[in-house]
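1. Can you look at this prediction? I've put the sequence above it.
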Amino acid sequence: MSELDVAGLQRRLAEFAASREWQPYHTPKNLAAALSVEAAELLEIFQWLTPEQADRVMEDPDAAHRVADEVADVLAYLLQFCEVLGVDPLAALSAKIDRNELRFPVGRPPGRSARATEAGDRHSSE
């Protein structure tokens, strides 16, 4: 059975945890901590690589497997975290993109939000 949608994956993760009686440990704090640890493990793969080496990391089958496993771990903990707190991850992402489109309009220099630019414009005209 292929459940490659967010809700289906969340159900599979919940069933996996329930069958092992792990639910008492799946608190928001513990899941956030686990998510952070797994993200750090993903970063560790790239820690000492040059930008060029990092761009080619998926060409090495062993490194590609490690990256895929860590991505899976990060996503699993994020989906479990969202499930426990009742956050719809796709809706949250869509809303964040909407806010970022307003905050960082096309044509603004990188690193300058609309608010920072507007504040700078106000100060330069005073």
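-> Ah, there it is.
2. Only C-alpha atoms from now on, for both contacts and neighbour counts.
-> Will do.
3. quick one, helices of this structure?
-> Under the criterion DSSP state H, helices of the chain are mapped to 6-19, 28-46, 51-55, 61-85, 89-103, 114-124.
4. How about the fifth one, which residues are buried there?
-> Within helix 89-103, the residues that qualify as buried by neighbour count (16 or more other CA atoms under 10 Å) are Pro89.
5. what's it packed up against?
-> Packing contacts for helix 89-103, counted by 3 or more CA pairs under 8 Å, 6 or more residues apart in numbering; DSSP states H and E, involve helix 114-124.
6. putting a second one here so we can go through both:
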Amino acid sequence: MSDLIELRDRMRAFTEERDWAQFHDPKSLILALVGEVGELAELFQWLPADSAAARVQDEPLRSRVGEEMADVLLYLVRLADVLEIDLGDAAMRKLSGSASRFPPDDVRGQAPEKA
């Protein structure tokens, strides 16, 4: 069983045990996801870009970043479940398509105009 499927199943059970599925319509889940991304962004808002990765190695920032990233992942997994989208498969297809659109020899060292 893949990690994403296990997360999906655990999120489903968590939701069902609390009778929260009634609140998990796509719009509400997307808004919750955006809120969590905002909380993650807030942790980086005033960090200098050239030292952000190094600063995240230290506590308590490391734990906070991990918590917010987990929230983002869990809401995304729940949204995919509600919409019946195989998130792992969709990600693999997207990565394959990007590999075709951005051949390494053509784009190495260049930021893509559209990912």
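-> Yep, that arrived. Small disclaimer: the values here were computed from a predicted structure and weren't measured.
7. TM-score of the superposed pair?
-> Remark: TM-score between the superposed chains equals 0.88 [TM-score structural alignment, normalised by the length of structure 2]; 111 aligned residues with a CA RMSD of 1.7 Å.
8. Pro104 of structure 2 versus the most centrally placed residue in structure 2, what's the distance?
-> The residue lying closest to the centre of structure 2 (CA atoms, centre = their mean) is Leu73, at 4.2 Å. Taking CA to CA, to the nearest Å as the measure, Leu73 of structure 2 falls 28 Å from Pro104 of structure 2.
9. Ile5 of structure 2 too?
-> For Ile5 of structure 2, the distance to Pro104 of structure 2 - CA to CA - is 31 Å.
10. From the neighbour counts alone, determine which of these two ranks first.
-> Neighbour count, other CA atoms under 10 Å: between Ile5 of structure 2 and Pro104, Ile5 has more, with 15 against 11.
11. before we move on, back to that, counterpart of the residue nearest to the centre of structure 2 over in structure 1?
-> Aligned against structure 1 by TM-score structural alignment, Leu73 of structure 2 finds its counterpart in Leu75.
12. likewise Leu4 of structure 2?
-> By TM-score structural alignment, Leu4 of structure 2 lines up with Val6.
13. With Pro26 of structure 2 instead?
-> Match for Pro26 of structure 2 (TM-score structural alignment): Pro28.
14. Let me see the contact set for that match.
-> Contact analysis of Pro28 of structure 1 by CA atoms under 8 Å, 6 or more residues apart in numbering lists 81, 84-85.
15. Of the residues you listed - the most surrounded one?
-> Highest neighbour count within those: Phe81, with 23 neighbours (other CA under 10 Å).
16. Just confirm that residue contacts Ala32, I think it does.
-> Yes. Counting by CA atoms under 8 Å, Phe81 of structure 1 does reach Ala32; the two are 6.8 Å apart.
17. Ala13 of structure 2 maps to what in structure 1?
-> Match for Ala13 of structure 2 (TM-score structural alignment): Glu15.
18. Please name the residues that touch its match.
-> Contacts of Glu15 of structure 1 (CA under 8 Å, 6+ apart): none.
19. Identify the residues contacting stretch 1-8 of structure 2?
-> Contacts of stretch 1-8 of structure 2 (CA under 8 Å, 6+ apart): 74, 77-78, 81, 87-88.
20. Would you mark the buried spots in stretch 51-59 of structure 1?
-> Neighbour-count burial for stretch 51-59 of structure 1, counted by 16+ other CA under 10 Å, picks out Val57.
21. Would you mind giving the residues in structure 2 matched to that stretch?
-> Using TM-score structural alignment, stretch 51-59 of structure 1 pairs with 49-57 in structure 2.
22. How far does the matching stretch sit from its chain's centre?
-> Taking the mean of its C-alpha atoms, stretch 49-57 of structure 2 sits 20 Å from the chain's own mean (CA atoms, centre = their mean, to the nearest Å).
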